Structures are given as C-alpha cells and as structure tokens.
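# Compute the structure for the input listed below.
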Amino acid sequence: MTPPRAPAVQGTITRGTTNPNRLRRVDRWLAGPAAARLRRARDPLVVDLGYGASPITAVELHRRLSVVRPDVDVVGIEIDPARVSVAKPLERPGLSFRVGGFELPLDGRRPVFVRAYNVLRQYAEPEVAPAWDLVRSRLAPGGLLVDGTCDEIGRRSAWVAVDAGHGPVSLSVSLRLGGLERPSDVAERLPKALIHRNVPGERVHAYLGALDAAWARHAPLSSFGARQRWLATVHTMKDAGWPVLDGPSRWRLGEITVGWDSVRPGS
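The predicted structure follows:
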C-alpha cells in the first residue's frame, strides 16, 4: 500500500526577523484573558507559527504558558527547513520544532492556540481570510488563532483573535505608555486585515480617532502618570459605547481590547 502523501506546505518564507521579549505583550494576553481556553483543553497543544530566523519566541512562549498549564506542548512551525535545523538543539519535553506552514502538520492533533505573529503582514490582504480559514479548520474546538504584528522591540503591538467556530472576535492593542504621543501610533502595526483600512469611512479609522480624542482629552492627567491617563482614556471609550472587553487589570498594562464588529473592514 502506498503511504499517504504529506500535505503540501502552505505559505511562503518571510523575512523572519525577531528579538528576545518582542512578543511579551501578546504572550501576556494568552496567559491572561485567553488562559481559560488552555486550562480546560484536553490536549494543551500550542503552535508558534512562523517563528522566524530565531526560535527564541517559541522558547519564551513555552516558558510563559507553562505557568498556566505545566504540561503545555509548544510546537514551533517554520516553512524554512534551515530555521528548523537551527532550532532543533533547543528541543526538550514540551517544546519541539518542525517544518510546515498554515496547514499545521501536527499528525492529526488540534492546537488550542496558534500564534502567528509578524507573518501575514508580509502577505497581500486578499490572502488573509483564506489563511485564517485554513488554520481555523485545524484548531481544537474553542481554539484561537492570534494574528498579530508588533514593532521591532515589542513596544507597540496589535492582534486579532480568531475563534475556531466564530471567526474573528476581537482586536487588541497593547502599547508602552511611557513616551506615547497618541494611541493611533499603533496604526502602522495593525494586522494585515486592518492596516490598509485605516482610512475615513472604515470602522478601524473611527476607532483609532476616538481613542486619540479620548487620550487628548485626558492630557491633564499626565502629571499623575501615563497609566492614569490611559485608564481614563479606556473608561471614556467604554462610556462612549465602544465594546471594550476585559477590565482595569488589563488596561493598566497599556492594553485595550474591543469586539471585532466595531472595527471590522467594510464590504
């Protein structure tokens, strides 16, 4: 009998640049508001998809999620075999690396989280939805794909949470508050599904404009620190009717998450 063919690798090699601690903001969210999904998972499988030229982000993800679930199993998946070869010596129980792409070659296992960071930003916008759908089809029930982008050292970060059954459910923005001029500075780091939609008439443009206006309104609070100013900003957004999720413990981190319908691209 002829053995079944392995599925073709789906994706293209990206630049792969990364830095230690670059993804701390999204990891903190996975270990916080999203952690219940991992705690209740039968198979605590997590994928770092397209981890890049260095495996450091997968190593860090394993360490951070081990606090939530000590038996977490993190698999770093990269389309470039040379990058996988570099990562292999770092393998240990609960951390491994393999060649693959959006098809997620996991021998039939279904991950509860797939973190794809600074990956789809290098694709064309029409390629995003098919990539989301392919990964969603591989997730465990209740699993999440986190598609995000950040700057080189992780001071500005934004990600879309894409649920296995419901599609995109939220947009999160996380910022280093010290030295922040305006929240919309994150615009150049929006995920690919939104980055070209930051124009008048689009919901994400209205959202960032409202966030800037609230930040400017609370400028007098700067004398009490950027954190107090940010907390007041998020409260103003919530009071204005924006579907702000989570609570002050997250907002204090320079984070704000809103429901996807409030920012989703127009038709």
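
# Going by C-alpha atoms from here, please, whenever you check contacts or count neighbours.
Will do.

# Residue 118 versus residue 157, what's the distance?
10 Å (Cα to Cα, to the nearest Å).

# Could you pull out the helices in the chain for me?
24-30, 35-39, 56-66, 81-87, 128-136, 192-195, 203-217, 226-239, 248-251 (DSSP state H).

# helices or strands up against the fourth one?
Right, helix 81-87. Identification of packing neighbours for helix 81-87 by 3 or more Cα pairs under 8 Å, 6 or more residues apart in numbering; DSSP states H and E yields strand 95-99.

# which outside residues touch the strand it packs on?
Residues outside strand 95-99 that contact it (Cα atoms under 8 Å, 6 or more residues apart in numbering): 58-59, 62, 73-81, 84, 87-88, 90-91, 105.

# switch the cut-off to 10 Å
9, 46-48, 50-51, 55, 58-59, 61-63, 72-91, 104-106 (Cα atoms under 10 Å, 6 or more residues apart in numbering).

# Buried ones among those residues?
46-48, 50-51, 55, 58-59, 61-63, 72-80, 83-84, 87, 104-105 (16 or more other Cα atoms under 10 Å).

# And this one, please, so the two structures can be compared:
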Amino acid sequence: MAPRTARPAGTRPVGTPTRGTTNPNRLRRMDRWIAAVHGAGLRRAERAPTAVDLGYGAAPWTAVELLRRLRDDADPRTRVVGVEIEPARVEAARPYERDGLTFVHGGFEVPVDGSPALIRAANVLRQYDEDQVAAVWARLCARLAPGGLLVEGTCDEIGRRHVWVALGPEGPRTVTFATRLASLERPSDLAERLPKALIHRNVPGEPVHAFLRDFDRAWAAAAPYASLGARQRWIRTAADLAADWPLMDGRRRWRQGEVTVRWSALAPGSY
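Take a look at the predicted model:
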C-alpha cells in the first residue's frame, strides 16, 4: 500500500472542506481521458506511479474507480491515494482500502511520500475565489513528479458534462470539454461547468467566450450531420473549429465527446 502521510506531525491540512457531493461513475470521462493521454507517462515511471484523488468527498467511489481504470487502461502498477480534508470522510473510506488504495487526511499540501505522477482535483476549487486559483495550481504542480500531471476541473452531478484544465510542473497546458453527446443541445451548455479559472470569464471580450461562441456556430453549421448521429455532428464541429483554434486532439478523442484546446488560447490575461 502507499504510505499514509508525509505531513509533519502537528501541522494542519491546507484548504477548506467541500460539500462532499459524489456519485459512482461521476468522473468516468475525466478518468478515461487521463488513461488515454497520460497512460504512457505512468508506464514510463521507474517505480509504481502514485495517483492522488484530491478531495474525493463524502464517499470513496471516485478513488476506487480511479484505481481500477488506471490499472486496467494505463499501468497495472498504479497506486491511488485518496486525500480528504474532513477526518470523518477519511475514516468512512478506510474499509475500502485494498492493495494499491489508501486514504489520508490532508489538503493542498498533498501529504503523500514522494512526488505523485498524477493529482486529480475534481469539483474542489468551485468554492474558492478566482484570485486564489493560480496559487493553488502552483502549489499542486510543485508536488508533481517530473512529467507529472495535475487535472483540475468541474462536472455535473452524474458526470454528463465536464470541463477540466491539465497542468504540468510548468503550469497549465490544455482545457478539455467533454460531454454525453446525446444530452447536448449546444456546446456552450458546457459553460456552466467551466473550472473556476474560467467560469467568470465567459463574457464578451474574453477568449473563452469567443471560443464557446465559435463552438456553437460550428455546431449549428454541422446540423446536417445530425441525421448521422450526434457523434458525427460533434466530429464535424470539432474539425471546423480546428481551423481557427489550436485543438490538441483529433478524431479518436472527438469520438468520445471530447475537444481539447491549448490553454494559452483561452487563458485570461491574469494567468
């Protein structure tokens, strides 16, 4: 099992508790993307890579699922540590510990030994002010192993709509929009799930607003493809969008209901 804690005795976790809302399979889209995009990085690690589920909430489902998905689809050596700032949530999760899965009390200091290959922080920063985000990102990125990945974002309660930022030790890299296509009316429906760094920037004059505007226009132009199914319409939309925006993925990921764009194209001026 992974070590329980690397936080010095007597120190307090950094951060504040979340509402704790969680559901089985809520983070499946994020997990699927992590395994596909970062799986090779996990496999290159000399030692068994450690993945952190930061702020997993009132129930341990997302950590349990992350272990299974990363071991099945990325690297069978992967260990997962669930980190929660509420001690009662940690105690409630302990019966679910198994080989490769442990739960510890902590926050943004990420109290695990060594440097994690992955930190996933889903639905954690929504309660913070926007001007706090950059410092949290920097703190978490500083905990990553060389070549490691921080994935921070937001989804709805059952995981149909998701937007996340991927960051390396050097800072933010990409933004991914992911959705259950059958439930999508237009791409800008995802705006309500923008991560904290972007959600208040969805106003005229900001890059993310322009991106979502162009996304909707491409979706409308691709309406004839709807007769072939929502997936084909999404693929056509993404192909058209790529003519004007630096998309970082291709048809294989688009088929999953995803579009990933370079962070620099959407970044507010303060980042």
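
# Can you tell me which of the helices of structure 1 is nearest to residue 14 of structure 1?
helix 81-87 (11.4 Å; Cα to Cα).

# The closest one maps to which residues in structure 2?
Under TM-score structural alignment, helix 81-87 of structure 1 corresponds to residues 87-93 of structure 2.

# on that earlier part again, right, and the helices of structure 1 - which one's nearest residue 185 of structure 1?
So among the helices of structure 1, helix 203-217 is nearest, using Cα to Cα, at 9.1 Å.

# Nearest spatial neighbour of the residue in structure 1 that residue 66 of structure 2 lines up against, chain-adjacent residues omitted?
Residue pairing (TM-score structural alignment): residue 66 of structure 2 is matched to residue 61 of structure 1. For residue 61 of structure 1, ignoring the flanking residues on the chain, the nearest one in space by Cα to Cα, 6 or more residues apart in numbering is residue 27 at 6.5 Å.

# again, but for residue 100 of structure 2
residue 79 (4.4 Å).

# check contacts around the spatially closest residue to residue 226 of structure 2 that is not a sequence neighbour.
Leaving out its chain neighbours, the residue that sits closest to residue 226 of structure 2 by Cα to Cα, 6+ apart is residue 233, at 5.4 Å. By Cα under 10 Å, 6+ apart, the contact list for residue 233 of structure 2 reads 181, 218-227, 239.

# Could you identify the most distant pair in the residues you listed?
Based on Cα to Cα, the longest span within the contacts of residue 233 of structure 2 runs between 227 and 239 and measures 17.6 Å.

# neighbour count winner among those two?
Per other Cα atoms under 10 Å, whichever of residue 227 of structure 2 and residue 239 has more neighbours is residue 239, with 17 against 9.

# Next, find the distance separating that one from residue 176 of structure 2.
Taken as Cα to Cα, the span from residue 239 of structure 2 to residue 176 of structure 2 is 15 Å.

# And for residue 69 of structure 2?
19 Å.

# go on, residue 94 of structure 2?
32 Å.

# now swap in residue 13 of structure 2 and tell me
For residue 13 of structure 2, the distance to residue 176 of structure 2 - Cα to Cα - is 29 Å.

# Please apply the same query to residue 55 of structure 2.
Residue 55 of structure 2 is 20 Å from residue 176 of structure 2, by Cα to Cα.

# Also residue 257 of structure 2?
From residue 257 of structure 2 over to residue 176 of structure 2 (counting by Cα to Cα), the distance is 10 Å.

# picking that back up, would you mind confirming that the residue nearest to residue 100 of structure 2 is in contact with residue 71?
Yes. Assessed by Cα atoms under 10 Å, residue 79 of structure 2 is found in contact with residue 71 at 8.4 Å.

# Show me whatever sits in contact with both of the two.
Joint contacts of residue 79 of structure 2 and residue 71 (Cα under 10 Å, 6+ apart) are residue 100.

# and the end-to-end length of stretch 50-59 of structure 1?
Taking Cα to Cα, the first and last residues of stretch 50-59 of structure 1 lie 13 Å apart.

# In structure 2, what range does stretch 210-220 of structure 1 match?
Counting by TM-score structural alignment, stretch 210-220 of structure 1 lines up with residues 214-224 of structure 2.

# for the matching stretch, the distance to its chain's centre please.
26 Å (Cα atoms, centre = their mean, to the nearest Å).

# ok, residues contacting that stretch?
185-189, 208-213, 225-226, 230, 232-242, 244-245.

# Now the buried members of those residues.
The buried subset of the contacts of stretch 214-224 of structure 2 - by 16+ other Cα under 10 Å - is 186-188, 208-209, 211-213, 225, 230, 232-242, 245.
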